[in-house]
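S.K.: Structural data only, the sequence is not supplied:
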């Protein structure tokens, strides 16, 4: 997720240089799962390692804490305390930047005392128009 959303301003864009907050929806640390069948005991415990945001402009942001989401209560222009980005250049008039969030998970497993870790990857994309705002002083 990206906030503040461009839909909240009259221009419907994210502004160059304005701090954006990056976060994920959903749980990043689900409860462990165990089960037994006959004499086989299996346990799984997944946790989010990091999220790498490909910002669509050639820059990437890697974050290990993606739990702090932007809300309307956040002061205007406030930096994210955990994961954020400022676009240095506009995407407009050519279009929008495609932002891809690549989540890296580690799934720890245990089968009758034998253990290991399985990496798991998830991706999601969104588009964000980024433009420049200028002020004319007379």
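M.R.: Received, thanks. Model, not experiment: these values are computed from the prediction.
S.K.: rest of the way, CA atoms for contacts and neighbours
M.R.: Will do.
S.K.: From residue 24, how far off is the residue lying closest to residue 122 once chain neighbours are set aside?
M.R.: Of all residues not flanking residue 122 in the chain, residue 103 sits nearest, at 5.1 Å (CA to CA, 6 or more residues apart in numbering). The gap separating residue 103 from residue 24 is 9 Å, by CA to CA, to the nearest Å.
S.K.: just the strands in the protein please.
M.R.: Applying DSSP state E to the chain gives strands spanning 2-3, 14-15, 20-22, 33-37, 40-54, 60-63, 84-85, 97-111, 114-128, 130-131.
S.K.: more neighbours, residue 103 and residue 24?
M.R.: Shown here are residue 103 and residue 24; by other CA atoms under 10 Å, residue 103 has more neighbours (21 against 16).
S.K.: Surely that one touches residue 119?
M.R.: No - using CA atoms under 8 Å, residue 103 makes no contact with residue 119, being 10.4 Å away.
S.K.: residues touching the residue nearest the centre of the chain, list them.
M.R.: Geometric centre of the chain, nearest residue: residue 23, 4.0 Å, by CA atoms, centre = their mean. By CA atoms under 8 Å, 6 or more residues apart in numbering, the contact list for residue 23 reads 1-2, 66-69, 83.
S.K.: With adjacent residues omitted, what lies nearest to it?
M.R.: Per CA to CA, 6+ apart, closest to residue 23 is residue 66, 4.4 Å.
S.K.: Use this one as the comparison:
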């Protein structure tokens, strides 16, 4: 940490304030900080003095120390890599911040700098939250239902084949990255199962997109995802069953350049309607 006593230094040696006058042990750790835009405003505890003057109880007549009001701001632009402000560190360790406290010796502002991976008063970045932001960029949607078709005609007792079209936003895999507070997380999402609610009270869970039907299968049941209706949909609203397909997305995420990782799930739903009739026998 580099510290400057602004007015006193300028009067004594007539050099710019950017010349260091004293090194402190570490960043400000007394009082409380709150964010106000790009700045963080800090108020010291009653027994905390301004950086550079030492932490001790005041011996002043009032019986307590005044609370120095400090502001902290990330230096923009950041110093070059060989600058003394990095104190032997680099941008991999975070960023250089400048703190100004208003009640230095003789009323002069005290300015100091330090390197930190997050600004004082800022809450630690939760990489799982950043992963959620990455998922939001993917625009994940419900399954793209290929069968059953809303315009199709299906028969009681005849096996129905259900399947979906695979796309990056409807089935995956899909990847995106997001950054917050210097933490970059890359997330990858893909569908692991689709639960079909068939409208007749039945639920079918398919661990894949399903198998597309071709005429060569005849009246076989689907080997991966199918259902057989036992009654017509004539008594239902509009004469059709309301079908809902809910996909479960498994999201794996990892912090770039670090060993922190995790997983969570998301769900998306699509709906369609299907008409089920009876085969009429003409005698």
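M.R.: Sure, I can see it. Quick caveat, the model's predicted, so the values are computed rather than measured.
S.K.: where's the counterpart of the residue nearest to residue 122 of structure 1 in structure 2 relative to residue 194 of structure 2, distance?
M.R.: Counting by TM-score structural alignment, residue 103 of structure 1 lines up with residue 247 in structure 2. Going from residue 247 of structure 2 to residue 194 of structure 2 by CA to CA gives 4 Å.
S.K.: now residue 130 of structure 2
M.R.: From residue 130 of structure 2 over to residue 194 of structure 2 (counting by CA to CA), the distance is 26 Å.
S.K.: Which one of the two is surrounded by more residues?
M.R.: Neighbours per residue (other CA under 10 Å) separate residue 130 of structure 2 from residue 194, with residue 194 holding more: 28 against 23.
S.K.: Go ahead and confirm the more buried one touches residue 248.
M.R.: Yes - in this structure residue 194 of structure 2 lies within contact range of residue 248 using CA under 8 Å: 6.3 Å.
S.K.: Distance to residue 75 of structure 1 added to the strands of structure 1, as CSV?
M.R.: Output for these, formatted as CSV (distance: least, CA to CA, whole Å):
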stretch, distance to residue 75 of structure 1
strand 2-3, 12
strand 14-15, 16
strand 20-22, 12
strand 33-37, 40
strand 40-54, 24
strand 60-63, 22
strand 84-85, 15
strand 97-111, 24
strand 114-128, 21
strand 130-131, 20
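S.K.: Relative to residue 77 of structure 1, tell me which of those wins on proximity.
M.R.: strand 20-22 (8.6 Å; CA to CA).
S.K.: Map residue 264 of structure 2 across to structure 1 for me.
M.R.: So residue 264 of structure 2 corresponds to residue 118, using TM-score structural alignment.
S.K.: dump the residue contacts of that match.
M.R.: 106-109.
S.K.: Go ahead and name everything in contact with stretch 212-220 of structure 2.
M.R.: 158-159, 161-163, 222.
S.K.: how about a cut-off of 7 Å?
M.R.: Outside stretch 212-220 of structure 2, the residues that touch it by CA atoms under 7 Å, 6 or more residues apart in numbering are 158-159, 161, 163.
S.K.: Relative to residue 73 of structure 2, which of those residues is nearest.
M.R.: Closest to residue 73 of structure 2, out of all of the contacts of stretch 212-220 of structure 2 and judged by CA to CA, is residue 163, at 55.1 Å.
S.K.: what do we get in structure 1 for that closest one?
M.R.: Match for residue 163 of structure 2 (TM-score structural alignment): residue 23.
S.K.: measure the counterpart of residue 47 of structure 1 in structure 2 to residue 242 of structure 2 for me?
M.R.: Residue 47 of structure 1 maps onto residue 190 in structure 2, with residues paired by TM-score structural alignment. The gap separating residue 190 of structure 2 from residue 242 of structure 2 is 26 Å, by CA to CA.
S.K.: now residue 201 of structure 2
M.R.: Taken as CA to CA, the span from residue 201 of structure 2 to residue 242 of structure 2 is 10 Å.
S.K.: Looking at these two, which is more packed in?
M.R.: Counted by other CA under 10 Å, residue 201 of structure 2 and residue 242 do not tie: residue 242 has more neighbours, with 19 against 6.
S.K.: Next, the contact list for the more buried one, please.
M.R.: 198-199, 272-274.
S.K.: which of the contacts of residue 118 of structure 1 are also in contact in structure 2?
M.R.: With both residues aligned by TM-score structural alignment, their matches' CA atoms under 8 Å, the contacts of those that structure 2 also has are 106-108.
S.K.: Now do the same contact list for residue 261 of structure 2.
M.R.: 253-255.
S.K.: By neighbour count, which of the residues you listed wins?
M.R.: residue 253 (26 neighbours).
S.K.: quick one: it and residue 130 touch, right?
M.R.: No - using CA atoms under 7 Å as the test, residue 253 of structure 2 is too far from residue 130 to be in contact (9.4 Å).
S.K.: what's the burial count for the aligned partner of residue 81 of structure 1 in structure 2?
M.R.: Using TM-score structural alignment as the criterion, residue 81 of structure 1 maps onto residue 223 of structure 2. By other CA under 10 Å, 9 other residues sit near residue 223 of structure 2.
S.K.: With residue 82 of structure 1 instead?
M.R.: There are 15 residues near residue 82 of structure 1, going by other CA under 10 Å.
S.K.: Would you check how far apart it and residue 1 of structure 1 are?
M.R.: Distance, residue 82 of structure 1 to residue 1 of structure 1, by CA to CA: 13 Å.
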